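S.K.: could you look at this predicted model? Sequence included:
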Amino acid sequence: MLIFPYAKINLGLQVLRKRPDGYHDIRSVLFPIPLHDALEAVVDDSVPRGEVRFARTGIPVPGDPASDLCLKAVEQVRKLRELPGLRMHLHKAIPTGAGLGGGSSDGAHTLLLLNDLLNIQIPRAQLHPMAAELGSDCPFFLEHAPQLAEGRGEVLSPAEPNLSGHWLVLVNPGIHVPTAEVYGNLQLRSEDADLRELLTAPITSWQGTVVNDMEEYVFAKHPAIGAIKEELLAKGASYAAMSGSGSSVFGVFSKKPVGLRFAKEYGMWVFPALNRR
């Protein structure tokens, strides 16, 4: 069985306060985009029961494959039922450490994949806390539609930013920005703007109001990332922002842009803005 874990961008990212548990309360609208990995799982009788043989291809992922969120999701499922012998293959196309949620999406989609493949019938109400245990933004990838994320990112409610008819340009410069470093150097906001309300305004009014609070630190540390945002705006984007803690930057255009050029080592994708995956 094959599934396609998709990426996300953040429409605004407000970091509100640090919590007693060490996390931060945030508010952000997470928006699905048609950039995806491919994840396949099959039951293989030649593999001993309970064993999972996992392979990764595509974009290299740093770290030990044993720590991959796909395998951590397998262990979540193992708590509920005995597993047959499985083979899993993850092909990475979403850049890692890029603010696009690729690893979180892989973990959440592993839960969905095994639920269907093994006919476990885990209800959605149970999948959500399982995903939240994997990571703060993992529950979003169970929803397949824009969501307002609050708490540490796991408290979700539907959001409907209207990007109908618009195009997204996503640029990734390949700069790794550690999320913990960004959180550790943030100036927390002093005002609490209603992000959902801000996103009901015309897209042309978003710039300067729908803000990613992480940009100030990241752009100062890595000016090349801020330069991408400025270039997208200069080329006609109605709105541009960094996604998550970076380093990916996206622009929203009213029509399909042509003639965009960035450094050859940068990744760039152009696709229509769709509210569902």
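M.R.: Good, I have the coordinates.

S.K.: rest of the way, CA atoms for contacts and neighbours
M.R.: Fine.

S.K.: list the contacts of the residue nearest to the spatial centre of the chain.
M.R.: Central residue of the chain (C-alpha atoms, centre = their mean): residue 101, 2.5 Å from the mean position. For residue 101, the contacting residues are 7-8, 137, by C-alpha atoms under 8 Å, 6 or more residues apart in numbering.

S.K.: likewise for residue 253?
M.R.: Residue 253 neighbours (C-alpha under 8 Å, 6+ apart): 166-169, 236-239.

S.K.: among the contacts of residue 101, name the ones in strands.
M.R.: 7-8 (DSSP state E).

S.K.: all helices for the stretch 151-277 of the chain, in order.
M.R.: For the stretch 151-277 of the chain, the helices defined by DSSP state H, counting those that start in this stretch occupy 179-184, 195-198, 215-221, 223-234.

S.K.: related to what we said a few turns ago, tell me how far the residue nearest to the centre of the chain lies from residue 38.
M.R.: Separation of residue 101 from residue 38 (C-alpha to C-alpha, to the nearest Å): 14 Å.

S.K.: for residue 250, same thing?
M.R.: Distance of residue 250 to residue 38, computed by C-alpha to C-alpha: 22 Å.

S.K.: buried residues in the longest helix along the chain?
M.R.: Assignment by DSSP state H gives helix 102-117 as the longest helix of the chain. For helix 102-117, the neighbour count (16 or more other C-alpha atoms under 10 Å) marks 102-115 as buried.

S.K.: nearest to residue 86 among those?
M.R.: Ranked by distance to residue 86 (C-alpha to C-alpha), those are led by residue 114 at 10.0 Å.

S.K.: OK, contacts around the closest one?
M.R.: Residue 114 makes contact with 41, 74, 77, 120 under the criterion C-alpha under 8 Å, 6+ apart.

S.K.: below is structure B, check it against A:
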Amino acid sequence: MICFPNAKINLGLNVVSKRPDGYHDIETIFYPIPVRDALEVVASDRTRLAQTGIPVDAPPEKNLVLKALDALRARYEIPPLEIHLLKAIPFGAGLGGGSADAAFMLRLVNDFGGLGLQPDELEAIASTIGADCPFFIRNRPVFATGTGNRFEPVELSLEAYHLCLVKPDVAVSTPEAYSMVTPAAPESSLRTIVRLPVSEWEGRMVNDFERSVFARHPRIGRIKDTLYERGALYAAMSGSGSSVFGLFGEPTHLKEEPLFGDCFVWEGPLA
């Protein structure tokens, strides 16, 4: 049985406050995008993971796919599985690729094993794996609060737009990114801003990480500027970076853009 875990982007992100447990309360808009890995499970005599595609800087036993399987095995009898993961979503990019793989693994094993778990139950298990994981269970646009784990559906479709996603060869540490942000309640909630036309998001919908991350990694900021120069209606960094996306009214052909020469670039419709 095979599935295709997809990435997400943060249309905006506000760091609202620091919690007593050291984590942060945020508000953000998660939106699924058609940049996908491939994940397959087949019955086997022993459990093993084969990973191909983009190399990941972690041993297979640390992969969130196996963590998801272990979370299910703590509750249910799951037979040995051979797992194949083809990575195409860049990691360390603010795209939630690892979280997507874990959530889709929960869904896949639920179907493969006939466990009959409902979305609420899968979300509860996903929340033990990572903050972004529960989003990918229902995989639809949401306004997220808390640590990014409390969801409110958002009536939003970007199917009329084209996405250009650019991920430079730059690593941004999430803890470091948070350490450089001063939490504050936003003047206007993203829940309100997202109701405006996309052409009115610039300057209103913001990502609080951009100021400090762009100062530390100027190239990421230049990528955002270039997307606007090439006609983006809205552009932003996703999460704590380092990927940047632009929403366009027409198809783009930016893979030959000199600044993007050594970057991962994905272009296509959001349909």
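M.R.: Yep, that arrived. Owing to the predicted nature of the structure, the values given are computational and were not obtained by experimental measurement.

S.K.: coming back round to it: residues in the second structure aligned with the longest helix of the first structure?
M.R.: Mapped onto the second structure using TM-score structural alignment, helix 102-117 of the first structure covers residues 97-112.

S.K.: give the contact list for residue 126 of the first structure.
M.R.: Counting by C-alpha under 8 Å, 6+ apart, residue 126 of the first structure has no contacts.

S.K.: average distance between the longest helix of the first structure and the second structure?
M.R.: Following superposition, helix 102-117 of the first structure is found to deviate from the second structure by 0.4 Å on average (mean C-alpha distance after the TM-score superposition for the first structure).

S.K.: next helix or strand past that helix?
M.R.: Using DSSP states H and E, the helix or strand that follows helix 102-117 of the first structure towards the C-terminus is helix 124-134.

S.K.: before we move on, back to that, give me the buried entries from the contacts of residue 253 of the first structure.
M.R.: 166-169, 237-239.

S.K.: as JSON lines, those residues with distance to residue 33 of the first structure would be great.
M.R.: Below are these laid out as JSON lines (distance: C-alpha to C-alpha, whole Å):
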{"residue": "166", "distance to residue 33 of the first structure": "12"}
{"residue": "167", "distance to residue 33 of the first structure": "11"}
{"residue": "168", "distance to residue 33 of the first structure": "9"}
{"residue": "169", "distance to residue 33 of the first structure": "10"}
{"residue": "237", "distance to residue 33 of the first structure": "17"}
{"residue": "238", "distance to residue 33 of the first structure": "18"}
{"residue": "239", "distance to residue 33 of the first structure": "16"}
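
S.K.: residues contacting residue 261 of the second structure?
M.R.: residue 255.

S.K.: which residue lines up with it in the first structure?
M.R.: Aligned partner of residue 261 of the second structure by TM-score structural alignment: residue 264.

S.K.: what does residue 129 of the second structure give?
M.R.: Residue 129 of the second structure maps onto residue 134 in the first structure, by TM-score structural alignment.

S.K.: and the gap between the alignment partner in the second structure of residue 66 of the first structure and residue 141 of the second structure?
M.R.: The equivalent of residue 66 of the first structure in the second structure is residue 61 (alignment by TM-score structural alignment). With the distance defined as C-alpha to C-alpha, residue 61 of the second structure ends up 31 Å from residue 141 of the second structure.

S.K.: of all the buried ones among the contacts of residue 253 of the first structure, which comes closest to residue 209 of the first structure?
M.R.: Nearest member of those to residue 209 of the first structure, counting by C-alpha to C-alpha, is residue 239, at 10.4 Å.

S.K.: hang on, the closest one packs against residue 233?
M.R.: Yes. With contacts counted by C-alpha atoms under 8 Å, residue 239 of the first structure reaches residue 233, the gap being 6.9 Å.

S.K.: overlap in contacts of the two?
M.R.: In contact with both residue 239 of the first structure and residue 233: residue 251, using C-alpha under 8 Å, 6+ apart.

S.K.: who touches residue 119 of the second structure in this structure?
M.R.: 137-138.

S.K.: now do it against residue 264 of the second structure, distance only.
M.R.: 33 Å.

S.K.: then residue 249 of the second structure?
M.R.: Distance from residue 249 of the second structure to residue 264 of the second structure, by C-alpha to C-alpha: 21 Å.

S.K.: quick one: the strands in the stretch 151-271 of the second structure?
M.R.: 162-167, 234-237, 244-248, 264-269 (DSSP state E, counting those that start in this stretch).

S.K.: mean offset of the shortest one relative to the first structure (after superposition)
M.R.: Its match in the first structure and strand 234-237 of the second structure itself, once the structures are fitted together, sit a mean 0.4 Å apart by mean C-alpha distance after the TM-score superposition for the first structure.

S.K.: re earlier: mind listing what the match of residue 129 of the second structure touches?
M.R.: Per C-alpha under 8 Å, 6+ apart, neighbours of residue 134 of the first structure: 69, 72-73, 104, 107-108.

S.K.: reformat these as a markdown table; add distance to residue 22 of the first structure.
M.R.: Formatted as a markdown table, those follow (distance: C-alpha to C-alpha, whole Å):
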| residue | distance to residue 22 of the first structure |
| --- | --- |
| 69 | 21 |
| 72 | 22 |
| 73 | 23 |
| 104 | 20 |
| 107 | 23 |
| 108 | 23 |
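
S.K.: tell me the one of these nearest residue 214 of the first structure?
M.R.: Set against residue 214 of the first structure, the nearest of the contacts of residue 134 of the first structure by C-alpha to C-alpha is residue 104 (19.4 Å).
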